[in-house]
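1. A structural model of the following input is requested.
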Amino acid sequence: MEMIENALEHLPRFATILVAFHSEPYRHELIETLENRHLSVLGPVYTSEQALTLASQAGADLAIVEQAEDDSSQALVRQLEETWGIPCVLLEAPA
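-> This next block holds a predicted model:
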């Protein structure tokens, strides 16, 4: 959570965060933390396609993406940053 806390420090209140995270219960805790900080949450989404569609329809100030076992999450981060200008935090869900 420290990496998220550091990223959130630099966001204005009421910023919009795209959550591409499928692991429970960590996802629930993450969303609760964001909402408690008065941040707007887009998602959670469970696929790269969903994340990119949402990013194209509703701007986000930051994306929090779960690290996948393959390279799909890194490809998603690259697309969000290059296509939509959305900075990303790539996290591995705790075991």
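2. CA atoms for contacts and neighbours, from now on please.
-> Fine.
3. let's verify the residue positioned nearest the centre of the chain: helix, strand, or coil?
-> The residue lying closest to the centre of the chain (CA atoms, centre = their mean) is residue 64, at 2.0 Å. With DSSP: H, G, I helix; E, B strand; the rest coil as the basis, residue 64 sits in strand.
4. this one next, for a side-by-side:
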Amino acid sequence: MSNLIMELIENAIAHLPMFSTVLVACHSEVYRDELVRTLVDRGICILGPVYTAGHALALAARADVDLAIVEAPPAEPSGGHALVKRLKETWGIPSLVLRPPS
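-> This next block holds a predicted model:
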């Protein structure tokens, strides 16, 4: 994972208190493994990783989520943004959108 991506993630989670809950909607192993490791190291609870918007929305409906980290799917780059919009409008969940690795 690039340093810029890690810096974005670090900045996004820096304000979260320990034991916050982050929803991870990410299908790329490149992001997923390091992202999960970073969140666990910070004492953050993780929902996911999930691979579809439907699964992410189902989890968001059942849990108190503090932040979502969403990877825009390569086949449907606007799909990540649609999920982010829905999470914000429905549950007020802020999100960080990651672009697919190249």
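5. superposed, what's their TM-score?
-> Once superposed, the chains reach a TM-score of 0.94 (TM-score structural alignment, normalised by the length of the first structure), with 95 aligned residues with a CA RMSD of 1.0 Å.
6. tell me the contacts of the residue nearest to the centre of the first structure?
-> Applying CA atoms under 8 Å, 6 or more residues apart in numbering, we find residue 64 of the first structure in contact with 17-21, 88-91.
7. stretch 21-33 of the second structure corresponds to what range in the first structure?
-> The counterpart of stretch 21-33 of the second structure in the first structure, using TM-score structural alignment, spans residues 16-28.
8. list of residues touching the matching stretch?
-> By CA under 8 Å, 6+ apart, the surrounding residues in contact with stretch 16-28 of the first structure are 31, 39-48, 51, 55, 59-66, 93-94.
9. average offset of the lengthiest helix in the first structure relative to the second structure?
-> Ordering each helix of the first structure by length in residues (DSSP state H) puts helix 72-84 first. Taken over the aligned residues, the distance from helix 72-84 of the first structure to the second structure averages 0.5 Å (mean CA distance after the TM-score superposition for the first structure).
10. where in the second structure does that helix fall?
-> Under TM-score structural alignment, the match for helix 72-84 of the first structure in the second structure covers residues 79-91.
11. and what about the alignment partner in the second structure of residue 53 of the first structure, helix, strand or coil?
-> In the second structure, residue 53 of the first structure lines up with residue 58, judged by TM-score structural alignment. At residue 58 of the second structure the chain is in helix, as set by three-state DSSP.
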